[in-house]
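Undergrad: Sequence and predicted model, in that order:
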Amino acid sequence: MAAAKIKKGDKVVVLSGKDKGKHGEVTKSLPREGKVIVSGVNIITRHRKPSQSNPQGGLERTEAPLHISKVAIEDPKTGKATRVRFEVRDGNKVRIAARSGELIDG
């Protein structure tokens, strides 16, 4: 399997859909489904009936997964969307922002 280009904790930009242009941090990566969950993006509302655990019921707002093709890594230098390149530095494989050449992994 290839190295993951987008990981948990990365700052990303949404490229398409209703949240196009929004920035956020990846809170969860789902590599088998090819999806990521981004904080503050793609918020869905579910109507919940009152239950034993939630006696009040009401509206529940959660973040739904986005397809990985709809997000791109945010360039550390400019804050714009960028592609990711891999390089070997000091014997370690690291991620590099293609737009500016900045190191993504610390």
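TA: Received the coordinates, thanks.
Undergrad: all contacts plus neighbour counts: C-alpha atoms, from now on.
TA: OK.
Undergrad: how many neighbours does the residue nearest to S16 when sequence neighbours are not counted have?
TA: Leaving aside its sequence neighbours, S16 sits nearest to K70 (Cα to Cα, 6 or more residues apart in numbering; 5.6 Å). The number of residues packed near K70 is 16, by other Cα atoms under 10 Å.
Undergrad: In addition, the following structure is provided for comparison:
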Amino acid sequence: MRIKKGDSVVVIAGKDKGKKGKVLQVIPKNNKVIVEGVNIITKHQKPTGQNQQGGIIKREAAIDASNVMYFEKKADQGVRIGFKFLENGDKVRVSKKTGEVID
């Protein structure tokens, strides 16, 4: 996947369009990501165990990876990501807008 855990992303489609956040989890099997502060759902949770509290909990739900774009601070907008091989054979992610290596 082009998006990794810890990346800053901007939502480009859906009810949270325009929101920015950090990727908390990547689910490559379903091509989904969980972004901090985006796609908040209300979950009714039963108490489990002796010390666990039940009740209504707000948490982030998964959003499709195609609906987010890597956010580059230098360009101050979402950018597309490509791949490039370095001379030593390493494969790195590259910003399509600026051409800079991301990681």
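TA: Cool, got the structure. No experiment lies behind these values; they were computed from the predicted model shown.
Undergrad: From G91 of structure 1, how far off is the residue nearest the centre of structure 1?
TA: Centroid-nearest residue in structure 1: V26, 3.5 Å away (criterion: Cα atoms, centre = their mean). V26 of structure 1 sits at a distance of 27 Å from G91 of structure 1 (criterion: Cα to Cα, to the nearest Å).
Undergrad: how about the counterpart of F71 of structure 2 in structure 1, what does it touch?
TA: Structural alignment (TM-score structural alignment) places F71 of structure 2 against E74 in structure 1. Residues near E74 of structure 1 by Cα atoms under 8 Å, 6 or more residues apart in numbering: K11, V12, V13, K80, A81, T82.
Undergrad: rerun that using 6 Å as the cut-off
TA: K11, V12, V13, K80, A81 (Cα atoms under 6 Å, 6 or more residues apart in numbering).
Undergrad: With V79 of structure 2 instead?
TA: For V79 of structure 2, the contacting residues are Y70, by Cα under 6 Å, 6+ apart.
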